[in-house]
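Novice: structure for this input, please:
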Amino acid sequence: MKVSFAAMLLLCLLLSFSFFELSSAGSGFCFPKCAKRCSKAGMKDRCMKFCGICCSKCKCVPSGTYGNKHECPCYRDLKNSKGKGKCP
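Specialist: Model (predicted):
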C-alpha cells in the first residue's frame, strides 16, 4: 500500500513539473520577443502587456520595433473592442 501511494505521489509530481515547464515555455518565448518589439515604445509597460497577450494567443511576434505585421497574420488581425488593432 505504501509503495503504490509513493509511486502515485511521484507520478503526480512529475506530471505537475511537466505542465509547469509547458506553461513557462510560452512566457520564455514571448518575453524576449516582446521586449525587442517594445524597446522603442513610449509606454513600454502597456506595449509589453498587449504584446504578451497577442504573443500567447498567436505564438508569434513580428520582427522589428514597428510594422512587419505581415509576418504574423494572427497578431495583425487581433482587434480590440473598438475594432482597432490590439497588438503593438
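Novice: C-alpha only now, for contacts and for neighbours.
Specialist: Fine.
Novice: which is the next helix or strand following the lengthiest helix in the chain?
Specialist: For the chain, the helix that runs over the most residues, judged by DSSP state H, is helix 2-37. Next in sequence after helix 2-37, counting helices and strands by DSSP states H and E, comes helix 44-58.
Novice: hmm, back to that, same for the longest helix of the chain, what does it pack against?
Specialist: With contacts taken as 3 or more C-alpha pairs under 8 Å, 6 or more residues apart in numbering; DSSP states H and E, helix 2-37 sits against helix 44-58.
Novice: does Gly52 touch Pro32 like I think?
Specialist: No: assessed by C-alpha atoms under 8 Å, Gly52 is found out of contact with Pro32, at 10.1 Å.
Novice: I have a second one here; can you model it like the first so I can compare?
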Amino acid sequence: MASASRLFVIYFVTILVVQSYVQIAEIGASTAVALQESEINRRVPKTIDCNAACERRCAKASRHKMCLRACGTCCARCNCVPPGTSGNEDTCPCYATITTHGQRHKCP
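Specialist: Got it, this is the predicted structure:
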C-alpha cells in the first residue's frame, strides 16, 4: 500500500511539473510573438493619407489640379507632406529635395 501511494504522489507531482512547464512555455511564446509584432511595427513606416495631406497643402493654390498631381507624386515617394499651404519644407527633407528635369522644385 505504501508503495502505491508513493507512486501516486510521484505521478501527481510529475503531472503538476509538466503542466507548469507547458504554461511557462506558452507565456514565453506569447511574449515572443508580442515582441516580434512590436519590432515589425517599428520597422514598417506608417503611411499617410496622401490625398488628404495634399488637399490641405494645395488648398490655396491657383492651379489646384496641378498642385495635387505634383504633391501626390512627392507624397508617394517621401511618405510625408509638410504642414501648411506653403513652406515648412524643413519638416520633410525628402519632399524639399525632389526636383524636375529642369532642376526646379517639383513639390509644392
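Novice: sorry, back to before: the more surrounded of Gly52 and Pro32 of structure 1?
Specialist: More crowded of Gly52 of structure 1 and Pro32, by other C-alpha atoms under 10 Å: Gly52, with 25 against 11.
Novice: list the contacts of that one.
Specialist: Ser27, Cys30, Phe31, Cys34 (C-alpha atoms under 8 Å, 6 or more residues apart in numbering).
Novice: shared with structure 2, which of these?
Specialist: By both residues aligned by TM-score structural alignment, their matches' C-alpha atoms under 8 Å, those still in contact after alignment to structure 2 are Cys30, Phe31, Cys34.
Novice: how many neighbours does the alignment partner in structure 2 of the last one have?
Specialist: If I follow you right, that is Cys34 of structure 1. Taking TM-score structural alignment, the alignment pairs Cys34 of structure 1 with Cys54 from structure 2. For Cys54 of structure 2, the count of nearby residues is 26 (other C-alpha under 10 Å).
Novice: what does the one 5 residues further on give?
Specialist: Using other C-alpha under 10 Å as the criterion, Ala59 of structure 2 is surrounded by 15 other residues.
Novice: find the nearest non-adjacent residue to it, please.
Specialist: Thr85 (6.7 Å; C-alpha to C-alpha, 6 or more residues apart in numbering).
Novice: list the contacts of the counterpart of the one you found in structure 1.
Specialist: Using TM-score structural alignment, the partner of Thr85 of structure 2 in structure 1 is Thr65. By C-alpha under 8 Å, 6+ apart, the contact list for Thr65 of structure 1 reads Lys36, Arg37, Cys38, Ser39, Lys40.
Novice: secondary structure element holding the nearest residue to Lys36 of structure 1 once chain neighbours are set aside?
Specialist: Nearest non-adjacent residue to Lys36 of structure 1, counting by C-alpha to C-alpha, 6+ apart: Thr65, 6.7 Å away. Under the criterion DSSP H and E, no helix or strand holds Thr65 of structure 1.
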